[in-house]
Structures are given as structure tokens and as C-alpha cells.
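K.L.:
Sequence plus predicted model, see below.
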Amino acid sequence: MLRSANFLWKTSAACRAGSVTSVRSSHAQADFRRLLQEQLNNIKVAGTWKAERIITSKQGVEISVHGSSKKILNFCANNYLGLSSHPEVVDAGKKALDEFGAGLSSVRFICGTQSIHKKLERQISEFHGREDAILYPSCFDANAGLFEAMLGPEDAIFSDELNHASIIDGIRLCKAKKYRYKHRDLSDLENLLKEAGDFRTKLIVTDGVFSMDGNVAPLKAICDVAEKYNALTFIDECHATGFFGKTGRGTEEFFGIDGKVDIINSTLGKALGGAAGGYTTGPKELIDLLRQKSRPYLFSNSLPPPVVACASKVFDLLLSSSELCEKVAAGTARFRSAMTKAGFTIAGEQHPICPVMLGDARLASQFADKMLFEGIYVIGFSYPVVPQGKARIRVQISSAHSNEDIDRAVDAFIRIGKELKVIS
């Protein structure tokens, strides 16, 4: 009885101590909440608040949006090839779910590698014409895991100033000497290479296509400069793989320099099925090293089997035909031509990313809301996603868009553009 009473007293004391700790914690949390709310209020006042619209259907050209009873035409997904809900792709995922399960509950080197992972890596390297490939949970992870594993203090990186955030974060993690050159400025890049002098390895890093502006890296010239200064080249092809270039091989193919780039990172989460996953492809020795040293690979669960199977089916489709690539190119030309003729300023070049430049953040948000009312789903982009004063609506063309879909979107842009005095 005495032991029970003693236990109850200790438990009660512990609870009382815990309640004091909780009170102390709540004061700190209240202050923290106020600090956060001030930041949130400032974002709203600046007109850069990013609301998340809720889609109640599968991804596709036509989607259902919470709060609207009608079908909406989607013009802002990275679903460039229209394959996110393609019947063959979905069916491949279902079959893999039955055969290989929902997930691996492990990382690759422990017990997380299945035959379908190896098959997909072979397909990726074959598609790009490289020796080997390695899968990651996302291309953000691929970019985060590459530079630290392959470069050290004896090396140097030369990075375009507008490279994707994941590239910037990945470079921060490595110990190489870091140089940043002006956006697509070959003269500045060459000057930096001259200034840098001798390093064990020099790596030039660029997006193939820059996602906010839809413009393309001058890749042929970059490769020429790399050769002149004995440097390696890396490109992030997230907004190129599968649909850019005549057969979807990306920026290299667009410039007719297949095989010139040393290392390619890309994603499975855009044109290649739209689910998740990323990869690095390049020399076998590099891929072997990443399997040994790349932290996102070593410490992240394997890609789920249904995701792997969906992406694998997409590569089957791409390796058998370039019809979808041709269709998205034709739709892109149609949209860009009609919008430019109407008086809009469209950034980028020959790419399905078609930024409609508006400048003002509030205007971009208001314009996008009015487009939704017209049955067209687009999103206004503003700071900090894009520089201040360069707000825009980023339209993305898919091979699944018909000519009628594109014309309907253009008509809506023209109506609202005149209403908001963007065009006359």
C-alpha cells in the first residue's frame, strides 16, 4: 500500500512539473505565434499571398475545383505530355501495387531495391544515352545529393544566378569554391573561369530550361566554353525531359548537341507521369559514387513501386513514339502566336512554359481569379517566387490540350486583359 501511495505521489508531482513546463512553453509559443502572424500579415498586405486551390478530381486538361460546379481547363500543370492520368500509365501503377506492394519501408542499400527500380534506371540511361542512372525521391533530392558527394575544397562550381532553388541549396552543402555568373551570360562565365585558375575539377551548372521564364540556357556555347577551360557540365532538365527537343531528349537535342553534357539531373514528377521521383544520369563511376556517398539516396526510402511502374510505362511510350512531343510543340506555337498578336508580353522562347508578364503582384492575382471564373485554371506568380516587379501568370501547354482548348484560353485572356486594361 505504501509503495502504491509513493508511486501516485511521484506521478502527481511529475504531472505538476509538466504543467509548469507547459505554461512556460505556452508563453514562448504565444510570442512565436505573434511573430509568425506578423510575417503572414505582411505577405497579405504586399499582395503576394499564395492561396492553395483544392482540386477534387484527377490531374488532367479538365479538372474539378472545390467551390466550382463546372469543369475547369487546366493551364498551369507541369503535365506537359498529358500522361499524369493516362490509362496505360495508371494501369501500370495499379499492377505494380498488387505485385510489389505500396512501399519498401526501407532505403535502397538495406532492403529497398526491387527489380523495377533497376529496370527504370536502365530506361533512364538509355533514354538519355548515358552509362547509368540513380533514382531519388525527387529531383530536389538529386540536386541536394550530387555536389557534396562529388566535389571538395579542391574543386570549383560555376552556377547561373537564376538556377533553381534546389541547385542553389545543393551547392551550399558542398565545400567546393563557388562562383555565380550572370544569367545566361557567357562572357561573365568565361571571365570567372579565367579568374578561378586551376582547380582539380571545374563544374559549370545550369538549368536547361529556366522554369519561371521559360527561357533556355545557351547550352552549345556553355559546352564550348567548358571544353576551352577543361570544365565539366551539369544541367537540370526538369522542364525539358520528355517533351523538349524533337523527340523529348531535352535541351541537348534542342541544340543538336546530344551527348555533350557530362551530368543530367531530372524529374519523374512533371512530364514523366507527374507522380514523384528524380534522378541523376551520367558516367558509371559517378553513379557508383553517389550510391556510396549521396545522403538523400542513402537516407531516404525507396521510390514506391506504383510510382516506379508509372514512370517506366511513360518511358515505354516515349521510346516508341515522338507524337506527343510534336503535339506539345504545335500547341505552344499556337498559344504564343495568338497571345503576342493580342498584345500580351510572353516571356521565354519556343517552350511550353509561356509566362504572361503583368508586373504587378496584385494584378497577377486578380487576373488569375478572373480566369478561374471564366473556367480557365492559371496561377499568378509573384515575389519571392519571381523577382519583385516581375509578377506574371505562367501558362503551361500540354500535348493533351486541343486547339479548341488553347483558343478558349486565349479568348479569356483577351477579355480579362481588356477589362483590367492590360491590353487595349
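P.N.:
Thanks, I have it.
K.L.:
For the rest of this, base every contact and every neighbour count on C-alpha atoms.
P.N.:
Noted.
K.L.:
any residues touching the helix or strand that residue 225 is a member of, and which ones?
P.N.:
Per DSSP states H and E: residue 225 is located in helix 219-228. When contacts are defined by Cα atoms under 8 Å, 6 or more residues apart in numbering, helix 219-228 is touched by residues 186, 190, 204, 208, 232, 233, 251, 252, 255, 257, 260, 261.
K.L.:
next helix or strand past it?
P.N.:
Assigned by DSSP H and E, the successor of helix 219-228 is strand 232-236.
K.L.:
Can you point out the buried residues in stretch 334-351?
P.N.:
334-336, 338-339, 342, 344-351 (16 or more other Cα atoms under 10 Å).
K.L.:
buried subset of the contacts of helix 219-228?
P.N.:
Judged by 16+ other Cα under 10 Å, buried ones among the contacts of helix 219-228: 186, 190, 204, 208, 232, 233, 251, 252, 261.
K.L.:
Give me the subset of those that lies in strands.
P.N.:
Within the buried ones among the contacts of helix 219-228, residues falling in strands by DSSP state E are 204, 232, 233.
K.L.:
Which single one of the residues you listed is nearest to residue 112?
P.N.:
residue 233 (30.9 Å; Cα to Cα).
K.L.:
For the contacts of helix 219-228, give me TSV that also has distance to residue 196.
P.N.:
Output for the contacts of helix 219-228, formatted as TSV (distance: Cα to Cα, whole Å):
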residue	distance to residue 196
186	15
190	10
204	12
208	24
232	15
233	16
251	27
252	27
255	28
257	27
260	23
261	21
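K.L.:
Return the closest of those residues with respect to residue 406.
P.N.:
Residue 406 lies nearest to residue 251 out of those, by Cα to Cα, at 24.8 Å.
K.L.:
any idea how far residue 331 lies from residue 400?
P.N.:
Plainly put, residue 331 is 9 Å away from residue 400 if you go by Cα to Cα, to the nearest Å.
K.L.:
Next up, identify which helix or strand residue 124 is on.
P.N.:
helix 115-128.
K.L.:
do the same with residue 356
P.N.:
strand 353-359.
K.L.:
counting contacts, what elements does whichever helix or strand comes after that strand pack onto?
P.N.:
Downstream of strand 353-359, the next assigned helix or strand under DSSP H and E is helix 361-373. Applying 3 or more Cα pairs under 8 Å, 6 or more residues apart in numbering; DSSP states H and E, one finds that helix 361-373 makes contact with strand 380-381, strand 391-396, helix 403-419.
K.L.:
here comes the other one, which I'd like you to weigh against the first:
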Amino acid sequence: MNGTTQALFDTLNQGLADIDARGLRRRRRIIDGANSAHMTVDGRELVGFASNDYLGLAAHEAIRAALAEGASLYGAGSGGSHLLGGHSRAHAQVEDDLAAFAGGFVDDARALYFSTGYMANLAVLSTLAGRGTLVFSDALNHASLIDGVRLSRAQTQIYPHADMTALDAMLDASRDETATKLIVTDTVFSMDGDIAPLARLVELAEEYGAWLVVDDAHGFGVLGPQGRGALAHLALRSPHLVYVGTLGKAAGVAGAFVAAHASVIEWLVQRARPYVFTTASPPAVAHAVSASLKIIASDEGDARRAHLGSLIATTRAMLKRTRWLPVDSETAVQPLVIGGNDETLQIAAALDKHGLWVPAIRPPTVPQGTSRLRISLSAAHNEDDLARLDHALNTL
């Protein structure tokens, strides 16, 4: 390796050394098996609190069978983009199913299916916003929303987390602006587990003539009647709403979708670069999502949500007994704030020795000084799993 080449690698290695020095190195773990709560990780049996499989559907026999059936019907891949030969009957069907399932917040709803939630957020924000657009974004929004806003090149204002007084003042100051306005928020915030003040956000969007883009990644399938999401949970309706839901968490499969008025969806089909210029996801995955939606909306789905609700209540009480700072969350995301990076890593490692996988979340995912354990609950957990976690946390 010559000197010029070596210099390239030296820059990377110095950067990696800096990551190590700050306790920020991330490591992948190898999982065997399909159960997201009781798994073999790096060859060891662990109880996992790391997955977003909130309803425990990733291993569901009916969904696995639907995935296999979809592969038999459509093959392994789509073969092209949605606009050039890759849009299958399975894709068309799942979009109809998703519009019916989650589109009750707006008349004439349509849905558009994407390969990932990150791609869906990039598509919505880079297409509805642009130079000359005003975007108002919650300070704790997910990275995909932040990157979508950046990609749009819109003028952006960040309002303090869930602070509706501050957002109202920002919007009022722009009242005379003729530019298109967007308000952007998560519904359930992925590292705190709290729910955005959605009813007030709808009021502000309507008052100031703004689109309201909501990312319901951690609410879809869990919140609302039949798991229809955070908007259904609060019985909200507005033509200003643009809804993004992901399908690799509570739905147990993969992909994401945008639901909105038909005109919004048609605009995305025509202009959203992350949709137009990518190969469509495998049709078998879309076929499996349609099967998942039936389970989510069924009596079985209700039972899984009820069990998850019981686990959430137990965990909230348990975390209050620890010596650290729980975040008061009523959702399946149950954070326990430790503070420093090194201490958080040490506690996660100690829990691992107890056979418990609880991820250590550090900056830049969360603000400096708020490193935490992120306990993610699933309907695949049981009360014995929580008892093990309770015992381990109180013996550290």
C-alpha cells in the first residue's frame, strides 16, 4: 500500500479510534431463529428487548406461509421499478388494503407502498417540500425525517420537542408567507416512547394552511382500534394529513407506505425520486403484508395488543424501582436513562451476562448526557421475561 493509499485508510482508522474513545462503537449481533423475544444471539440463548416486533408477528405461521405463497406466485424479485415493469398484482393489492386499513383520516384515501420507512420519508418530504417551502420540524424527529427535510432544501425551523406554543408562534410569524408549509413529526418518538400532541398539530395545520406529515412507525399496528394507528387512536381526520407507516415493526414483515388524499399520492407517483428510480420490493413481501393486516385487525390482534398493554404497565412500574431515570412512556418503547456512554455500555453488558439483550442507545441517536437502555416490548414476551429483567436491574 503506497503512501497516498495509506493516508486514506489512516483517516478512517483515526475516525474509528475516536468513535471508540467516546464509547460510541456500534456492533452487529448475529441472530438465529425467528422469535424476536426469545432468541439465539451469537450462539447464546437470550431474552431480547431489542426488537420492534411489537405484536410478535415476525414469526407468525400465517405470515410466513403468505411469504412463501407470494414467492411461489411471483418469484423472488420484482425485476424492475414500479413504473417500468415491477408493479405486481401483490403491490396493487397491498396498497388497496393499506388505504382501507389506515386511510380513515381523509376522504378519497390512497396508499403508496415503499421498500423501507426511510425511503418513504425521503420521498414525502423531498417531493412535497422544496426550495421556497417552509418546514417546521420537531427537535426529536427520526433521522429519516431530518434527512428528508435536508434533501428538500426547504427553509426549515426546528421547534422544541412537542412545544405547541413555540410552533404556533413560528407559524404565526410566517402567516403572511405565500410559500407552502409543512409540519413534520413522529407520532410515537422512537427513543422516548412519548406521543406527539397530534390533535393540536392538526388544529395548527388547518389554521395555517400547512401539510401535516406524521411518521407512525411505532404506532401503526399497536395504537388505535384494530391497530389502525395513532390518528385512529385519537379519531383525527383532516385533508391536511399525510401519514407514513412502516411494516417491519408491528406488522412483522418489511416495507412502508404513505397514505393520504389521492392527489397527494398521485403527486408522489409522478415526482418522488425515491419511488420512481428504484426497483420495487419483492412482490412476496407485499403479499405477506396483506396477510399481516388481516391478523392485526382480527380478534387475535386485539388479544396481542391487550397482552402488550399488560407488559407495558408492568414494565413502567418496574423501572420506577430502579436507581436510574425512566422516561414516562405509555408505549412499547420503555427507555431507562443512565447518562454517560461508558456506564450505559457497562450496564448493558451486565444485563447480557444475565441472558438479557437490552440495547445501549448513545449519541448521536439521543442527546449528549442522556445515553439510555431502550427496552422494547413485544407481545412475544411474557411476565417471566419481565421478572428476569426486574431482578437483573435491581442486582446491578
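P.N.:
Cool, the structure landed. Computed from a prediction, not measured in an experiment: that's the story for all the values here.
K.L.:
just to revisit the earlier point, which two from the buried residues of stretch 334-351 of structure 1 end up farthest apart in space?
P.N.:
Longest span within the buried residues of stretch 334-351 of structure 1, Cα to Cα: 342 and 351, 18.9 Å.
K.L.:
any idea how far residue 88 of structure 1 lies from residue 26 of structure 1?
P.N.:
The spacing between residue 88 of structure 1 and residue 26 of structure 1, counted by Cα to Cα, is 53 Å.
K.L.:
now do residue 289 of structure 1
P.N.:
Taken as Cα to Cα, the span from residue 289 of structure 1 to residue 26 of structure 1 is 47 Å.
K.L.:
Show me what counts as buried in stretch 293-313 of structure 1.
P.N.:
293-298, 300-313.
K.L.:
actually stretch 55-74 of structure 2, sorry about that
P.N.:
Buried residues in stretch 55-74 of structure 2, counted by 16+ other Cα under 10 Å: 55-59, 63-64, 66-68, 70-71, 74.
K.L.:
got it, and stretch 362-371 of structure 1?
P.N.:
362, 363, 364, 365, 366, 367, 368, 369, 370, 371.
K.L.:
And those residues, which is closest to residue 115 of structure 1?
P.N.:
Minimum distance to residue 115 of structure 1 across those is 44.5 Å, recorded for residue 368 (Cα to Cα).
K.L.:
what's the mean deviation for the helix holding residue 225 of structure 1 versus structure 2?
P.N.:
In the superposition against structure 2, helix 219-228 of structure 1 averages 1.6 Å from its aligned positions (mean Cα distance after the TM-score superposition for structure 1).
K.L.:
coming back round to it: right, so of the helices and strands packed on helix 361-373 of structure 1, which gets closest to residue 279 of structure 1?
P.N.:
Of all those, strand 391-396 sits nearest to residue 279 of structure 1, with 23.0 Å by Cα to Cα.
K.L.:
Give me the angle between the closest one and helix 403-419.
P.N.:
170 degrees (axes from the mean of the first three to the mean of the last three Cα atoms, to 10 degrees).
K.L.:
what range in structure 2 does strand 391-396 of structure 1 sit on?
P.N.:
The alignment of strand 391-396 of structure 1 onto structure 2 (TM-score structural alignment) spans residues 371-376.
K.L.:
How far away from the center of its chain is the matching stretch?
P.N.:
15 Å (Cα atoms, centre = their mean, to the nearest Å).
K.L.:
Against structure 1, what's the mean shift for that stretch, could you check?
P.N.:
Relative to structure 1, stretch 371-376 of structure 2 is 0.4 Å off (mean Cα distance after the TM-score superposition for structure 1).
K.L.:
quick revisit: and which of the buried residues of stretch 334-351 of structure 1 is nearest to residue 267 of structure 1?
P.N.:
Closest to residue 267 of structure 1 out of these is residue 351 (17.4 Å), distances taken as Cα to Cα.
K.L.:
Show me what the closest one aligns to in structure 2.
P.N.:
Using TM-score structural alignment, residue 351 of structure 1 pairs with residue 331 in structure 2.
K.L.:
Which helix or strand contains its match?
P.N.:
Here residue 331 of structure 2, judged by DSSP H and E, is contained in no helix and no strand.
K.L.:
wait, what's in contact with it?
P.N.:
Contacts of residue 331 of structure 2 by Cα under 8 Å, 6+ apart are 188, 193, 194, 312.
K.L.:
What's the separation between it and residue 303 of structure 2?
P.N.:
For residue 331 of structure 2, the distance to residue 303 of structure 2 - Cα to Cα - is 16 Å.
K.L.:
ok so, going back, nearest to residue 197 of structure 1 among the buried residues of stretch 362-371 of structure 1?
P.N.:
Checking the buried residues of stretch 362-371 of structure 1 one by one against residue 197 of structure 1 (Cα to Cα), the nearest turns out to be residue 364, at 45.1 Å.
K.L.:
what's the counterpart of that closest one in structure 2?
P.N.:
Under the alignment (TM-score structural alignment), residue 364 of structure 1 pairs with residue 344 in structure 2.
K.L.:
Its match reaches residue 350, doesn't it?
P.N.:
No. Using Cα atoms under 8 Å, residue 344 of structure 2 is not in contact with residue 350; the gap is 9.9 Å.
K.L.:
how far away is the residue nearest the centre of structure 2 from residue 196 of structure 2?
P.N.:
Ranked by distance to the mean C-alpha position of structure 2 (Cα atoms, centre = their mean), the top residue is residue 217 at 3.3 Å. As judged by Cα to Cα, residue 217 of structure 2 and residue 196 of structure 2 stand 13 Å apart.
K.L.:
Between these two, which contacts overlap?
P.N.:
186, 187, 188.
K.L.:
count of neighbours near the last one?
P.N.:
Under the neighbour criterion other Cα atoms under 10 Å, residue 188 of structure 2 is assigned a count of 26.
K.L.:
Identify the residue of structure 1 aligned to it.
P.N.:
That one, residue 188 of structure 2, aligns with residue 209 by TM-score structural alignment.
K.L.:
Ok, residue 134 of structure 2 next?
P.N.:
By TM-score structural alignment, residue 134 of structure 2 lines up with residue 156.
K.L.:
tally of neighbours for its match?
P.N.:
Residue 156 of structure 1, neighbours per other Cα under 10 Å, totals 24.
K.L.:
Show the contacting residues for the residue nearest to the match of residue 188 of structure 2 when sequence neighbours are not counted.
P.N.:
Leaving aside its chain neighbours, residue 209 of structure 1 sits nearest to residue 216 (4.5 Å; criterion: Cα to Cα, 6 or more residues apart in numbering). Residue 216 of structure 1 sits next to 208, 209, 210, 251, 348, 349 when contact means Cα under 8 Å, 6+ apart.
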